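Undergrad: structure, please.
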Amino acid sequence: MSQLVRFSSPDTVTPPYGPYSHVATVSADAELVFLSGQVGELPDGSLPESIEDQYLQTIKTIAAILEAEGLGPQNIVKLTTYVTEPIPADRLRAARHSVFGDIKPAATLLFVPRLAADGYKVEIDTIAVRAAK
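TA: Alright, predicted model coming up:
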């Protein structure tokens, strides 16, 4: 994996505030894998009430999709997270670490007024990488 992507955070800018890197550089030998935006629905289609529970379920769903593709959290290059209400940063980091471990991809967190359907509070777009075939 380290040959496919290089993560860095230059000393000349403010250090990252959380578990992310300022830069993710992907090798020409890599194949990019784009996941559609995932939300916090449980496998049975129900939706947890709290934003923390929806966030946790969303990252579990991403992990399951990656696994189905023969990938894991270490293959994640970029996460873009959309939330409709504040989520405490310490809880967000703890939930992400519990599923993804100690990864630090490039990441963006955006607050938006609404997502695609009523009740959705979290949506995450994911870009991953694997060796080109």
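Undergrad: C-alpha only now, for contacts and for neighbours.
TA: Will do.
Undergrad: which strand or helix spans Leu35?
TA: strand 30-39 (DSSP states H and E).
Undergrad: so which bits of the helix or strand that that strand is followed by are buried?
TA: Secondary structure here is assigned by DSSP H and E; on that basis, the next helix or strand after strand 30-39 toward the C-terminus is helix 51-68. Residues of helix 51-68 classed as buried under the neighbour-count rule (16 or more other C-alpha atoms under 10 Å) are 51-63, 66.
Undergrad: between those, which is nearest Phe111?
TA: Ranking the buried residues of helix 51-68 by separation from Phe111, with C-alpha to C-alpha as the measure, puts Ile51 on top at 12.5 Å.
Undergrad: quick one: secondary structure of Thr12?
TA: Following DSSP: H, G, I helix; E, B strand; the rest coil, the label given to Thr12 is coil.
Undergrad: His22 versus that one, what's the distance?
TA: Going from Thr12 to His22 by C-alpha to C-alpha, to the nearest Å gives 11 Å.
Undergrad: and this one, please, so the two structures can be compared:
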Amino acid sequence: MNNKITRKNPTQVPSPVGNYSHLTIIPKNATMYALSGQIGVGVSGELPSSLSEQVKNTLKNIQFILESEGLNADNVVKVNIWQQKK
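TA: Take a look at the predicted model:
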């Protein structure tokens, strides 16, 4: 039984325009993790003024959460990012 996430790009459709796959297959009976509410605050609680530093912190926080469960970026299926407008 295959227990790995599989990503495919069928040849019948145009290639993706970015670094993603058109189709992701999650195996039956796989454990699914849902992360939510990750913001740009650093480990010590500071919120950088620059958006790029906030994004870096957010991605680091996600990485730390994944690692706490023995996972990595290969296990991520989807990420949604919202920017709050002032």
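Undergrad: hang on, the earlier thing: Thr12 and His22 of the first structure: which is more packed in?
TA: His22 (17 against 6; other C-alpha atoms under 10 Å).
Undergrad: what angle separates the strand holding Leu35 of the first structure from helix 51-68?
TA: Here strand 30-39 of the first structure runs at an angle of 150 degrees relative to helix 51-68 (axes from the mean of the first three to the mean of the last three C-alpha atoms, to 10 degrees).
Undergrad: residues contacting strand 30-39 of the first structure, please?
TA: Strand 30-39 of the first structure is contacted from outside by 4, 54-55, 57-58, 61-62, 120-133, using C-alpha atoms under 8 Å, 6 or more residues apart in numbering.
Undergrad: repeat that for 6 Å
TA: Strand 30-39 of the first structure is contacted from outside by 4, 58, 122-132, using C-alpha atoms under 6 Å, 6 or more residues apart in numbering.
Undergrad: just give the number of residues close to Thr24 of the second structure.
TA: The burial count assigned to Thr24 of the second structure is 14, neighbours taken as other C-alpha under 10 Å.
Undergrad: which secondary structure state does the closest residue in space to it that isn't next to it in sequence sit in?
TA: Once flanking residues are discounted, Thr24 of the second structure sits nearest to Arg7: 4.5 Å by C-alpha to C-alpha, 6 or more residues apart in numbering. In three-state terms, and counting by three-state DSSP, Arg7 of the second structure is strand.
Undergrad: give me the distance between Arg7 of the second structure and Lys56 of the second structure.
TA: In this structure, Arg7 of the second structure lies at 25 Å from Lys56 of the second structure, with C-alpha to C-alpha as the measure.
Undergrad: and what of Asn72 of the second structure?
TA: In this structure, Asn72 of the second structure and Lys56 of the second structure are 16 Å apart, going by C-alpha to C-alpha.
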